[in-house]
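*Asks:* No sequence on hand, only this structure:
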């Protein structure tokens, strides 16, 4: 129990630092003046600087050192987008997670199927949804269920506010780095929050669609901490778990997987045993 408390304290301290850094977008600490984030506008109708999100990302200079806001008009953007490692300090801002969405259909290779891939450090996104449409519509696509990633996050110090991540299997690959998710909606059925990130999920909606599995229970998490001295793990604080079918809270992707649900609401879709050992039983 002590190790879990220490983990929470350390994680909370990390995200206090992240939050103070993000505040610099709005106010200069020396002058107290509001700072304006230079903006690039994306509008599919052609009324902005670009019609695609990827074109806007490509326009950001490599090794950029100041925040640049990419403002994305409402609509459905059918494209696969990547923020490469050499383009930090990008802020993607949609007009609402029900109004602005990025949709792509790809599967199998989790390394290449993601609708959204973020490799750079210091990335923020707000008010948009990332969807991998390969397994949709649920129970009606006629396709076998396959890993189909909606978002892969592997840069350090990334934050997501009021975003959506929609898929069925392997929806959100929280791959590596320190990440913060607040008021986000994450949907899936099998291992749909997975990876080796050191991440805090606060007041997020965890939407389980295990009813699509025809009576088989799903899994919310598959965390990938592989050594006892690694600092990564997932903390879900004041989250809400709901949906259909039955689900485990998670199963260990690696031997030292670490996941903590704190003060969260769980409906009766969560099976009584809570966790499945998968292939790793030594450290449960």
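*Replies:* Now that the structure is in, tell me what you want to look at. Just so it is clear, the model here is predicted, and its values are computed rather than measured.

*Asks:* okay, CA-based contacts and neighbour counts for the rest of this
*Replies:* Will do.

*Asks:* list the contacts for residue 61?
*Replies:* Contacts for residue 61 (CA atoms under 8 Å, 6 or more residues apart in numbering) come out as residue 87.

*Asks:* Then residue 165?
*Replies:* Counting by CA under 8 Å, 6+ apart, the residues that residue 165 touches are 129, 130, 131, 150, 151, 171, 172, 184, 185, 186, 187.

*Asks:* Next SSE downstream of the helix or strand that contains it?
*Replies:* Element membership for residue 165 (DSSP states H and E) is strand 164-166. For strand 164-166, the following helix or strand on the C-terminal side (DSSP H and E) is strand 172-174.

*Asks:* which element follows that next one toward the C-terminus?
*Replies:* strand 178-182.

*Asks:* Now whichever helix or strand comes after that following strand: buried residues?
*Replies:* Next along the chain after strand 178-182, taking DSSP H and E as the criterion, comes strand 185-188. Buried residues in strand 185-188, counted by 16 or more other CA atoms under 10 Å: 185, 186, 187, 188.

*Asks:* Wait, the first one touches residue 204, no?
*Replies:* Yes: here residue 185 lies in contact with residue 204, judged by CA atoms under 8 Å, at a distance of 5.8 Å.

*Asks:* returning to what we had before: of all the contacts of residue 165, which comes closest to residue 102?
*Replies:* residue 130 (4.9 Å; CA to CA).

*Asks:* Let me see the contact set for the closest one.
*Replies:* Residue 130 neighbours (CA under 8 Å, 6+ apart): 101, 102, 103, 115, 116, 150, 151, 163, 164, 165, 166.

*Asks:* Give me the distance between the fourth one and residue 83.
*Replies:* Note on residue 115: its distance to residue 83, by CA to CA, to the nearest Å, is 11 Å.

*Asks:* ok, structure two:
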């Protein structure tokens, strides 16, 4: 009899333990489904750019893996920076920051010690969540010295495996022709690997400081006047709209590359170029600047010469500026500078695929 009682008690306790383990595993499954433990798989996927908005609206998310930004106080934070601050240092899970529609007037830093962060706005409403500020390079910083272009950024991303969708990054400074210290960065990207899908990046001079790392911009709209895509990163821009708002003269891209061994460059594939003014396709910021346009449609705003060595004649021999099968009035190469290149398919192909940015290693799209 005693043995039967002991066995019954043991069975009862085992059942409780089993049920506890089962519930725990179910909780972990829900947590990972929403938050996404990386488990050593360092890549960006479509899932990282998605939030179940209906679930958020019904308040079923319980704050698991998603931080809600709502300037009306109905989320976890009223500011985007406040949401970033809530992410644990050296986190190993994907954390999605869902930004409700609104104009968020703030500067935001996503630091290097907070990887795997997603900025997600309302689906099909890229213009509704706007992060904006108005710093320019000549403004005085906290130590009384000019900020410089680097620190003028409205949003600065230093963290690895960052991604964003349906959000607008803006610097509202309006650069005047010939003005000094008017550089105003909307988005600065120092992330080793980052992806931007259906985002808007608005400014006038040095709008996007694509500074360093491997980056993928897909179906984005980037707007500016002078060098509005600049930096030394290795980036693929696919099916983006490059919008010039120049009154007179301007330039789309200025790539910084000082040595032929630097593994960097800007590649534009299937993009459209629209807007106003007369603009260069690119300017050589560094002796070995590298910019390629493939299968792009160019409006008539492109200056016929298209490319500038930035008053450094020696760069005509070393800069890599090329075009492959572009269309539109601005794609006429009859008056291009002779040191730019009309590429063959074999020459253009390495710049046209995600392998250009080693995307097969960190993109799962």
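*Replies:* Sure, I can see it. Being a predicted model, the structure only gives us computed values, none of them experimental.

*Asks:* Got a TM-score for the pair?
*Replies:* TM-score of the superposed chains, computed with TM-score structural alignment, normalised by the length of structure 1, equals 0.84; 251 aligned residues with a CA RMSD of 2.2 Å.

*Asks:* Quick one: average offset of the strand holding residue 165 of structure 1 versus structure 2, please.
*Replies:* Following the fit onto structure 2, the mean deviation recorded for strand 164-166 of structure 1 is 0.6 Å by mean CA distance after the TM-score superposition for structure 1.

*Asks:* Just give me the neighbour total for residue 295 of structure 2.
*Replies:* 18 (other CA atoms under 10 Å).

*Asks:* wait, it sits on residue 271?
*Replies:* Yes: Residue 295 of structure 2 is in contact with residue 271 according to CA under 8 Å; the separation is 7.4 Å.

*Asks:* excluding its backbone neighbours, what's nearest the counterpart of residue 299 of structure 2 in structure 1?
*Replies:* Alignment of residue 299 of structure 2 against structure 1 is given by TM-score structural alignment, with residue 267 as its counterpart. Spatial nearest neighbour of residue 267 of structure 1, excluding adjacent residues (CA to CA, 6 or more residues apart in numbering): residue 242 at 5.5 Å.

*Asks:* when you align them, which residue in structure 2 goes with that neighbour?
*Replies:* Using TM-score structural alignment, residue 242 of structure 1 pairs with residue 274 in structure 2.

*Asks:* Which residues does the helix or strand containing that match contact?
*Replies:* Assessed by DSSP H and E, residue 274 of structure 2 sits inside strand 272-285. Strand 272-285 of structure 2 has contacts (CA under 8 Å, 6+ apart) with 227, 239-257, 289-291, 296-299, 301-303, 305-310, 315, 319, 321.

*Asks:* change it to 7 Å
*Replies:* Residues from elsewhere that reach strand 272-285 of structure 2 (CA atoms under 7 Å, 6 or more residues apart in numbering): 240-257, 296-299, 301-303, 306-310, 319.

*Asks:* For PyMOL, what selects the buried ones among the residues you listed?
*Replies:* Buried subset of the contacts of strand 272-285 of structure 2, written as a PyMOL selection, criterion 16+ other CA under 10 Å:
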select buried, resi 240+241+242+243+244+245+246+249+250+251+252+253+254+255+256+257+296+297+298+299+301+302+303+306+307+308+309+319
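
*Asks:* Now do the same contact list for the residue mapped onto residue 83 of structure 1 from structure 2.
*Replies:* Mapped onto structure 2 by TM-score structural alignment, residue 83 of structure 1 lines up with residue 110. Shown in contact with residue 110 of structure 2 (CA under 7 Å, 6+ apart): 84, 156, 157, 158, 159.

*Asks:* Just give me the longest strand of structure 2.
*Replies:* Longest strand in structure 2, counting residues (DSSP state E): strand 241-256.

*Asks:* is it possible to export the contacts of residue 130 of structure 1 to CSV including distance to residue 87 of structure 1?
*Replies:* Below are the contacts of residue 130 of structure 1 laid out as CSV (distance: CA to CA, whole Å):
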residue, distance to residue 87 of structure 1
101, 22
102, 20
103, 22
115, 18
116, 15
150, 20
151, 17
163, 21
164, 23
165, 22
166, 25
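
*Asks:* of those residues, closest to residue 91 of structure 1?
*Replies:* Using CA to CA, the contacts of residue 130 of structure 1 come closest to residue 91 of structure 1 at residue 163, 12.7 Å.

*Asks:* where's the residue nearest the centre of structure 1 relative to residue 95 of structure 1, distance?
*Replies:* With distances taken as CA atoms, centre = their mean, residue 172 lies nearest the centre of structure 1, 5.1 Å away. Note on residue 172 of structure 1: its distance to residue 95 of structure 1, by CA to CA, is 21 Å.

*Asks:* Aligned counterpart of residue 107 of structure 1 in structure 2, please.
*Replies:* Aligned partner of residue 107 of structure 1 by TM-score structural alignment: residue 136.
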